[in-house]
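1. Pasting the sequence and the predicted coordinates here, then a few questions.
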Amino acid sequence: MSEEKSDSTLGLTLTSLLRARSLSMRKLSTLTGIDTATISRIVNGKQRAKPDHLELFAVHLGVPTVQLFQAAGFDVSMPRVDHPTDINTSINSIREILQASNLIDHQFTAELIQKELNKYEPYVLTEEGKRIILNEFWVKIANVNGTGPFIDELKKMYHLYCGDEITLEKRAVLGSALLYFVSSTDIIPDYVFPLGYLDDAIAVQLVLDRLQRDEE
């Protein structure tokens, strides 16, 4: 889609959404913190919307972020995954698409996810941490509808975490991925469908890599 056409499509989409929700550009500006003049230029095709703009519009207009990304001309198509358990291949394919589409930036890095995992490791060995995982894991699995290249791995991790024949160190590492999955602290928010569970998948990948290194 050409840049001119995509700007026009986004403008029409935003205009329709504002009208349907009885919102003015000024009100949307108040909700999002984006200057009214900037919103006006985006709606009128005089300024290209940034990913941050689109995410805020989606939240406050109540639509999937992917809808606005598509209207803005971003390629957000997902690769087909014939073998869901091949987690490394599938995650890398998705990341390449997102990076090519400029949909992830400094806010999304493996280093940030690893820092969260490190923070969770001691907590998941506590009674409170274990209770959160036991109470919320299957609820979150149900909410995801069992899809994603990382779901099977998460289920294996859960059963290992709950078992008796593993070391405390391994339980802490496994639990960090499980707690990241059930927690609301996401590098990519879950509402950014279909991108929202990518960081959960990468958290699983990081933990699998860590466990493999420890075994070696």
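-> Thanks, I have the structure now.
2. Going by C-alpha atoms from here, please, whenever you check contacts or count neighbours.
-> Will do.
3. Which element, helix or strand, includes Asp186?
-> In this structure, Asp186 is located outside every helix and strand according to DSSP states H and E.
4. oh sorry, the question was meant for Ser8
-> Applying DSSP H and E as the criterion places Ser8 in helix 3-20.
5. So which residues lie in contact with that helix, not counting its own?
-> Contacting residues not belonging to helix 3-20 are listed as 24-25, 42-48, 61, 68, 71-73 [CA atoms under 8 Å, 6 or more residues apart in numbering].
6. Okay, one more to line up with it:
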Amino acid sequence: MSDVKKDNKLGLLLKKLLKERSISMRKLSQHTEIDTATISRIINGKRKANPDHLQKFADYLQVPISELFIAAGFTIEDKNTTTQSNILMSVESIQNLLESSNLIDNKFSIASVEQQLSNYEQYVQTEEGKENILNSFGEKLKKIGSIGPFISQLKEMYEKFRLNKGTPRELAIVGSALIYFIVSVDVIPDYIFPLGFIDDAMAIQIVANLLRSE
């Protein structure tokens, strides 16, 4: 127990954030739907926060989730330097990891990512879809602390979409990847590190390949 308290970086960070924002543990509990006693134990180093706790803390306190994950002692790879071969590991390996960890129930497949992208192509051609991308892309980057595979490619795609550079078909394809990145309903939730960004990475590569074939 003393070891947990001694290296309680997350607890110290949460205390600092709550003090800066004049937020009580009770108020944090109300807005995150995490029991006050649980929050107290996490802050005091008597309990380890799980990814769901960290996601809710990050959302309410408006801090990059990566900052909380690092403070909590989770290992986070530098997604900008991760090679494509490492990210695009075999679908079977990803599925085995997810199943053994009991993290998600639905099956992971490239086809499921492709289907989502296809659905989003129609949406991004609407005014609502365009506004969603223009208004939400920057905020999503800020929320995750600008870490994630192929962030530079995402930024290039966003600029292409924002400046309307391309045919309607190309912009629809690009927009589908941007929406996939923005929305929280991924095949693999973003908070599952280091797997949480794999399907986003696959979506971007699928779109990049589609653009090359156009």
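-> In hand now; what should we look at? Keep in mind that what you see is a predicted model, and the values were worked out from it rather than measured.
7. and the next element down the chain from the helix holding Ser8 of structure 1?
-> Using DSSP H and E, the helix or strand that directly follows helix 3-20 of structure 1 along the chain is helix 25-32.
8. Next, the angle from the helix holding Ser8 of structure 1 to helix 25-32.
-> Using axes from the mean of the first three to the mean of the last three CA atoms, to 10 degrees, one finds that helix 3-20 of structure 1 and helix 25-32 are set 90 degrees apart in direction.
9. mind listing what's buried in helix 3-20 of structure 1?
-> The neighbour-count check on helix 3-20 of structure 1 (16 or more other CA atoms under 10 Å) flags 6-15, 17-18 as buried.
10. same check, this time on stretch 39-51 of structure 1
-> Under the neighbour-count criterion of 16+ other CA under 10 Å, stretch 39-51 of structure 1 has 39-40, 42-45, 48-49, 51 buried.
11. quick one: that stretch aligns where in structure 2?
-> Under TM-score structural alignment, the alignment places stretch 39-51 of structure 1 onto residues 39-51 of structure 2.
12. hey, where'd the helices end up in structure 2?
-> Taking DSSP state H as the criterion, structure 2 carries its helices at 2-6, 9-21, 25-32, 36-43, 51-61, 65-71, 84-87, 91-101, 110-123, 127-143, 151-162, 168-182, 198-213.
13. out of those helices, deepest packed?
-> Highest mean neighbour count of these: helix 168-182, a mean of 22 (counted as mean count of other CA atoms under 10 Å).
14. What lies in contact with that helix?
-> Outside helix 168-182 of structure 2, the residues touching it (CA under 8 Å, 6+ apart) are 116-118, 120-122, 124-125, 130, 132-133, 136-137, 140, 154, 157-158, 160-161, 164-165, 186, 200, 203-204, 207, 210-211, 214.
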